[in-house]
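>>> after the sequence you'll find the predicted model.
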Amino acid sequence: MSDQSAQAEIVRNSLKRRYRKERRFRLYGILAIFIALASLFILFADIIGKGHTGFVKTTITLEVVLDSELMYLDDPTDADQRSMADFSAPIIAALQEHFPEADSAGEKRELGRLIGTYAASEIRDLLIAKPDLLNSTQSIEFPAHDRVSVYVKHPDNSQYSIKLSEQQQRWVDELLEKGVIDTSFNDVLFSRGDSREPANAGVLGAIVGSLLTMLVTLAIAFPVGVAAAVYLEEFAPQNKITDFIEVNINNLAAVPSIIFGLLGLAVFIGLFGMPRSVPVLGGMVLALMTLPTIIISSRAAIKSVPPSIREAAEGIGASKMQVVLHHVVPLAMPGMLTGSIIGMAQALGETAPLLLIGMVAFIVDVPGGFLDSATVLPVQIYLWASSSEQGFVELASAAIMVLLTFMIIMNALAIWLRKRLERRW
């Protein structure tokens, strides 16, 4: 009995140790999940905290007298006169209506710096479009200068007011009280391309460039990836050559993305002489990067189709090609689509390969086709984040939120497609 009791005690102690290890392991798992969620929360809080003001624009609405004598302009349709005209003068005069005491040359310059640098261009474009407005009074909304915008958005933070003089701060505060300066949703962010001034910069050009680039990537990577997966899984003989190909596909999935950028630089630009910074080139480079992911996921989806499907189709006289195209591929398509969308989402967030092929250029115009110069959202974020101006830092965080929204939508679409189309055997 004593031996049995000792053995039972050993078993109980062993079970206790095992249960303690299981509880510790469960605790470690919960702790890991908590750390991951906390890190994600901190990341999103930082991005939203910096970027929410990027969705707000600051404007100054003035009653501007388009005086021909003040602008030295008699005929707005005359290009020579326009080149010599002073389109800033009526704006400063409109500001002086609120501050008549600002009559010296220095104070006028200080007043002019409250308005964005493209305000004079707005007056010029307005008169070119409607010459009859010359010598009339118009209520015009101008974007505020970046320093004014930052000061208005962060009134309680002294570090954002140091770029304005005390006199300018008093003027801005008075204009805010009068309702001349106002804030609203930043529609410019989604209606324009890049600009040298934050108040006129938008992500529309980068969004269109990303969509065009992704279309090229999808058009190349999806059919080629699915065809390669079908061949390797259903038709290729099992020999050293196919083993070599499979090993290299798996290795390519782990290659750093910048290597594909170097490949595109050497082959597409250096060898074939393709133009830099166009969606076609970017899409081809990203297609090379995405291909291994699509091939691997498509092969896994094909393997998941039960052998009984193939045997049933062959049993009623279907050929190998008919079995694959009519039965295997349609049943594996949900997994293929899921892997493709995830691969596309990964490509959407890539920056390094596109920097090497010139898509880091400053692009103002929204691209209208696959061969127009363009940039993409990750590169646009890189350009803005590297700027020292606070307005561009806000825009970079806002663009990150836009990019994350696209990626979340794409991943949610992949999950929905898998749930919607998958079949349980």
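Received the coordinates, thanks. Residues are numbered from 1 along each chain as shown.

>>> all contacts plus neighbour counts: C-alpha atoms, from now on.
OK.

>>> helix or strand: which one has residue 25?
Following DSSP states H and E, one finds residue 25 within helix 2-51.

>>> what's the first helix or strand after the longest strand anywhere in the chain?
Looking across the chain with DSSP state E, the single longest strand is strand 56-65. Counting by DSSP H and E, the element after strand 56-65 in chain order, helix or strand, is helix 68-71.

>>> could I get the buried residue list for that following helix?
Using 16 or more other C-alpha atoms under 10 Å as the test for burial, helix 68-71 gives 68, 70, 71.

>>> give me the helices and strands touching the helix holding residue 25, please.
The helices and strands touching helix 2-51, judged by 3 or more C-alpha pairs under 8 Å, 6 or more residues apart in numbering; DSSP states H and E, are helix 390-421.

>>> elements contacting the helix it packs on?
Other helices and strands packing on helix 390-421, by 3+ C-alpha pairs under 8 Å, 6+ apart, are helix 2-51, helix 146-153, helix 329-348, helix 377-385.

>>> try 10 Å this time
Under the contact definition 3 or more C-alpha pairs under 10 Å, 6 or more residues apart in numbering; DSSP states H and E, helix 390-421 sits against helix 2-51, helix 146-153, helix 204-230, helix 329-348, helix 377-385.

>>> want to throw those helices into CSV with mean neighbour count?
Below are the helices and strands packed on helix 390-421 laid out as CSV (neighbours: other C-alpha atoms under 10 Å):
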stretch, mean neighbour count
helix 2-51, 12
helix 146-153, 23
helix 204-230, 22
helix 329-348, 22
helix 377-385, 21
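
>>> dump the ones you listed to a markdown table, plus distance to residue 299.
A markdown table is the format used below for the helices and strands packed on helix 390-421 (distance: least, C-alpha to C-alpha, whole Å):
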| stretch | distance to residue 299 |
| --- | --- |
| helix 2-51 | 31 |
| helix 146-153 | 52 |
| helix 204-230 | 5 |
| helix 329-348 | 8 |
| helix 377-385 | 30 |
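
>>> nearest to residue 418, of those?
Residue 418 lies closest, by C-alpha to C-alpha, to one member of the helices and strands packed on helix 390-421: helix 329-348, at 5.5 Å.

>>> ok, now how distant is residue 406 from residue 400?
According to C-alpha to C-alpha, to the nearest Å, residue 406 stands 10 Å off from residue 400.

>>> so for the two, which sits in the more crowded spot?
Just comparing residue 406 and residue 400: by other C-alpha atoms under 10 Å the higher neighbour count belongs to residue 400, 21 against 16.

>>> ok, structure two:
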Amino acid sequence: MNILLKNTTIVDSSNKRLHLKKRDMLIKNGVIDKIASKITPPSRTKIIDHKNLHVSAGWFDSSVSFGEPGYEERETIENGLKTAAKSGFTDIVLNANTNPVPDSSSDIVFLKNAAKDSATSLHPLGTLTLKGAGTDLAELYDMKNAGAVGFYDFKSPIENANLLKIALQYAQNFNGLVHSFPLDTKIAGRGVVNEGPVSTKLGLKGIPALAEELQIARDLFILEYAGGKLHIPTLSTSNAVKLVSEAKKKGLDVSCSVAIHNLFATDDVLEEYDSNFKVMPPLRTKKDAKALIKGLKEGVIDFVCSDHTPINIEEKRVEFDNASPGSLGLETFFGILNQIFELETAISLLTKGRARYQLETPSIKEGEKACLTLFDPMAEYTFVKKDIVSTSKNSMFLERTMKGRVFGVICNNQIVN
């Protein structure tokens, strides 16, 4: 298959010769064949010539949930990967929150095989513990050999400190990446939103920032003692950023991420008791959002993720207290991120993170495999239900203005647009 991108602006800050230059790009059989000011297409070539077409290396998302197996009514792997591709993502890390959870090598093989013919590559996480129950370590080494890129009991904190210590020590034998969700459940109690003036006003039980920060402080002490590689997913508080910053200054091998919605929305939006705004960790304050954005700019927070979590309607159309937490994030990721940061910073954030998961980072060079995202950074539109590709429709960004439209991806010798 031949594809010609006409008059496209290349966004690649690692390549000063091409960065922000307009070029034609010819792709033959999945490989970038030629980049030049003008290219005459060979016969039987698909020509892509969108107004204000931009291209970057394919985007990466470190926290995506689907449903299959067990929750296919939320999202199948096939439609989930289609959603990711149409949203601009060529690589996603899949969370371990299916039924049953992936806690063995055969589970990882199933997930990899289910995604093998897709334009978007799926990189599964295995659970850290058997059945995600937090008691005994799962088959970490076998899962790593089967293709797991890390280990994570999704949104379930590791309450047993000794278990985390042992996991970090054991995973060093094969360079495994241990995830630890930052929540002290005793402090959080039955909270459902950020603890503060808004939770008091609305009469909702609060989760104090302390619940996140205590767990992070504990985990970092254990990491300093045990060694190993630790990833803290979806920070949400300003003091959490400070704790990670201090740990990195000590030389600890720790990384962290933040969900896009925690940069954009705050607990002020909860006035209508809309369960689409119920997420975990909860939406915090403007002070927290500013600190998270600053943490990304300074490199303390390693990457931003969609934390894409499809939830079916029966679990959202209930009282706020009883609703399942989670919001869609893939379809709106770029349209929101592009409002918070300048374009070059946004694209840098969208293309970083693979190295932490020992994945190859794509580049825009002749002779390299084409792994590209196509987009228009200036297009503005209102995000409505018909724009949702996911099976579930639980997006907190409905009726919001988006800045930037994604045309699709070219990857794995396929095009999705």
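It's in. Treat the numbers as computed from the prediction; the structure is a model and nothing was measured.

>>> and the TM-score between them?
TM-score for the superposed pair, counting by TM-score structural alignment, normalised by the length of structure 2: 0.25. Supporting figures: 187 aligned residues with a C-alpha RMSD of 7.6 Å.

>>> circling back: relative to helix 390-421, how tilted is the helix holding residue 25 of structure 1?
For helix 2-51 of structure 1 against helix 390-421, the angle by axes from the mean of the first three to the mean of the last three C-alpha atoms, to 10 degrees is 130 degrees.

>>> and residue 295 of structure 2, what helix or strand is that in?
Secondary structure assignment for residue 295 of structure 2, by DSSP H and E: helix 286-298.

>>> hmm, back to that, quick one: closest of the helices and strands packed on helix 390-421 of structure 1 to residue 105 of structure 1.
For these, the distance to residue 105 of structure 1 is smallest for helix 146-153, at 20.4 Å, taking C-alpha to C-alpha.

>>> and after the closest one, which helix or strand comes next?
Moving toward the C-terminus from helix 146-153 of structure 1, the next helix or strand (DSSP H and E) is helix 166-178.

>>> so what touches the helix or strand that that following helix is followed by?
Where DSSP H and E defines the elements, the next helix or strand beyond helix 166-178 of structure 1 is strand 181-185. Residues outside strand 181-185 of structure 1 that contact it (C-alpha atoms under 10 Å, 6 or more residues apart in numbering): 53-62, 141-144, 148-149, 152-153, 172-176.

>>> residues near residue 298 of structure 2, how many?
With other C-alpha under 10 Å as criterion, residue 298 of structure 2 counts 11.

>>> which positions in the helix holding residue 295 of structure 2 come out as buried?
Neighbour counts over helix 286-298 of structure 2 (16+ other C-alpha under 10 Å) mark 286, 288, 289, 291, 292, 293, 295, 296 as buried.

>>> likewise stretch 292-303 of structure 1?
Residues 292, 293, 294, 295, 296, 297, 298, 299, 300, 301, 302 are the ones in stretch 292-303 of structure 1 that count as buried (16+ other C-alpha under 10 Å).

>>> which parts of the stretch 201-350 of structure 2 are helices?
209-226, 238-249, 260-264, 286-298, 333-340, 343-351 (DSSP state H, counting those that start in this stretch).

>>> between the helices and strands packed on helix 390-421 of structure 1, which one is closest to residue 90 of structure 1.
Comparing those by their distance to residue 90 of structure 1 (C-alpha to C-alpha), the top pick is helix 146-153, with 19.9 Å.

>>> about what we covered before: report the angle between the helix holding residue 295 of structure 2 and helix 209-226.
Angle, helix 286-298 of structure 2 to helix 209-226, by the same axes, to 10 degrees: 30 degrees.

>>> what packs against helix 286-298 of structure 2?
Counting contacts by 3+ C-alpha pairs under 10 Å, 6+ apart, helix 286-298 of structure 2 packs against helix 238-249, strand 254-259, helix 260-264, strand 303-305, helix 343-351.

>>> now the buried residues of helix 68-71 of structure 1 as CSV including distance to residue 390 of structure 1?
Output for the buried residues of helix 68-71 of structure 1, formatted as CSV (distance: C-alpha to C-alpha, whole Å):
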residue, distance to residue 390 of structure 1
68, 37
70, 34
71, 33
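
>>> tell me which of these is nearest to residue 121 of structure 1?
Nearest to residue 121 of structure 1 among these, counting by C-alpha to C-alpha, is residue 71 at 12.9 Å.

>>> distance check, that closest one against residue 94 of structure 1.
13 Å.

>>> ditto for residue 29 of structure 1
Taking C-alpha to C-alpha, one finds residue 29 of structure 1 at 65 Å from residue 94 of structure 1.

>>> and what of residue 146 of structure 1?
Noted for residue 146 of structure 1: a distance of 20 Å to residue 94 of structure 1, by C-alpha to C-alpha.

>>> same deal with residue 181 of structure 1?
For residue 181 of structure 1, the distance to residue 94 of structure 1 - C-alpha to C-alpha - is 13 Å.

>>> and these two? Which one has more around it.
Taking neighbours as other C-alpha under 10 Å, residue 181 of structure 1 and residue 94 compare with residue 181 leading, 23 against 17.

>>> my read is residue 35 of structure 2 is in a strand, agree?
Yes. Counting by DSSP: H, G, I helix; E, B strand; the rest coil, residue 35 of structure 2 is part of a strand.

>>> any idea how many residues pack against it?
Neighbour tally, residue 35 of structure 2, other C-alpha under 10 Å: 19.

>>> what do you get for residue 119 of structure 1?
Look at residue 119 of structure 1: counted by other C-alpha under 10 Å, it has 20 neighbours.

>>> my read is that it contacts residue 64, right?
No. Here residue 119 of structure 1 lies out of contact with residue 64, judged by C-alpha atoms under 10 Å, at a distance of 11.6 Å.

>>> now for the two: what residues contact both?
Taking C-alpha under 10 Å, 6+ apart as the contact rule, residue 119 of structure 1 and residue 64 both touch 91, 140, 141.

>>> which one of the helices and strands packed on helix 286-298 of structure 2 lies closest to residue 48 of structure 2?
Of all those, it is helix 343-351 that lies closest to residue 48 of structure 2, at 20.8 Å by C-alpha to C-alpha.

>>> buried residues in that closest one, which are they?
343, 346, 347, 348, 349, 350, 351.

>>> out of those residues, which is nearest to residue 27 of structure 2?
The nearest one, if we look at the buried residues of helix 343-351 of structure 2 relative to residue 27 of structure 2 and count by C-alpha to C-alpha, is residue 351, at 20.3 Å.

>>> which residue packs closest to the closest one, ignoring adjacent ones?
Distances taken as C-alpha to C-alpha, 6 or more residues apart in numbering place residue 59 nearest to residue 351 of structure 2, at 4.8 Å, with adjacent residues excluded.

>>> residue 380 of structure 2 now?
Residue 380 of structure 2 sits nearest to residue 403 (C-alpha to C-alpha, 6+ apart), 4.6 Å away.
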